[in-house]
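Trainee: for reference, the sequence and a predicted model appear below.
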Amino acid sequence: MSDDTSLRAPQDASRIAMGEDYEVRYWTNKFGVSRERLQEAVDAAGNSAAAVEAYLRR
């Protein structure tokens, strides 16, 4: 089953899907970072939202 792109938040809020534009918009707004900074965090910490948040808070 594919994600419903009409939703504001991702269906699985524990993971960040960088391949989905609406999810990238959600996470960049939530964390207050650019797409590039979010990608850097995902590359460093993995796609777990909690791990990315912890990485960005450092």
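Mentor: Sure thing, it's come through.

Trainee: please make it C-alpha for all contacts and neighbour counts, starting now.
Mentor: OK.

Trainee: which residue packs closest to residue 46, ignoring adjacent ones?
Mentor: Computed as Cα to Cα, 6 or more residues apart in numbering, the closest residue to residue 46 that is not its neighbour in sequence is residue 52, at 7.0 Å.

Trainee: this is the other structure I want to compare:
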Amino acid sequence: MSDDPTITGPQDPKTINVHQEHEVRTWTRTLNTTPERLREAVRAVGTSAERVREYLRGNNH
């Protein structure tokens, strides 16, 4: 599936797909983080939005 610029939010609000730029933009705004930090969090804890939130709240660097 290509990156559709008309899509403004995540397809599934419980998971984060860092391979779709529109989702990266949405999640970085929602979680007040950078794309790099978002991808780091997904690598560390998986694609669960709640687990990524918890990771970003902690001191995991």
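Mentor: Structure's in. What do you need? Note that the structure is predicted; figures quoted are calculated from it, not measured.

Trainee: TM between them?
Mentor: Structural agreement between the two chains, given as a TM-score (TM-score structural alignment, normalised by the length of the first structure), stands at 0.87; 57 aligned residues with a Cα RMSD of 1.6 Å.

Trainee: returning to that earlier point: so the residue nearest to residue 46 of the first structure is in contact with residue 39, correct?
Mentor: No: the pair residue 52 of the first structure and residue 39 fails to qualify as a contact (Cα atoms under 8 Å) at a distance of 9.5 Å.

Trainee: who has more neighbours out of these two?
Mentor: A side-by-side neighbour count of residue 52 of the first structure and residue 39, using other Cα atoms under 10 Å, places residue 52 first with 23 against 19.

Trainee: start and end of stretch 16-27 of the first structure, how far apart?
Mentor: Criterion Cα to Cα, to the nearest Å; first-to-last residue distance in stretch 16-27 of the first structure is 8 Å.

Trainee: where in the second structure does it fall?
Mentor: The counterpart of stretch 16-27 of the first structure in the second structure, using TM-score structural alignment, spans residues 16-27.

Trainee: give the buried residues for the matching stretch.
Mentor: By neighbour count on 16 or more other Cα atoms under 10 Å, the buried set for stretch 16-27 of the second structure is 16-18, 22-25, 27.

Trainee: equivalent analysis for stretch 52-61 of the second structure, please.
Mentor: 52-53, 55-56.

Trainee: returning to what we had before: distance from the chain centre to the match of stretch 16-27 of the first structure, please.
Mentor: 6 Å (Cα atoms, centre = their mean, to the nearest Å).
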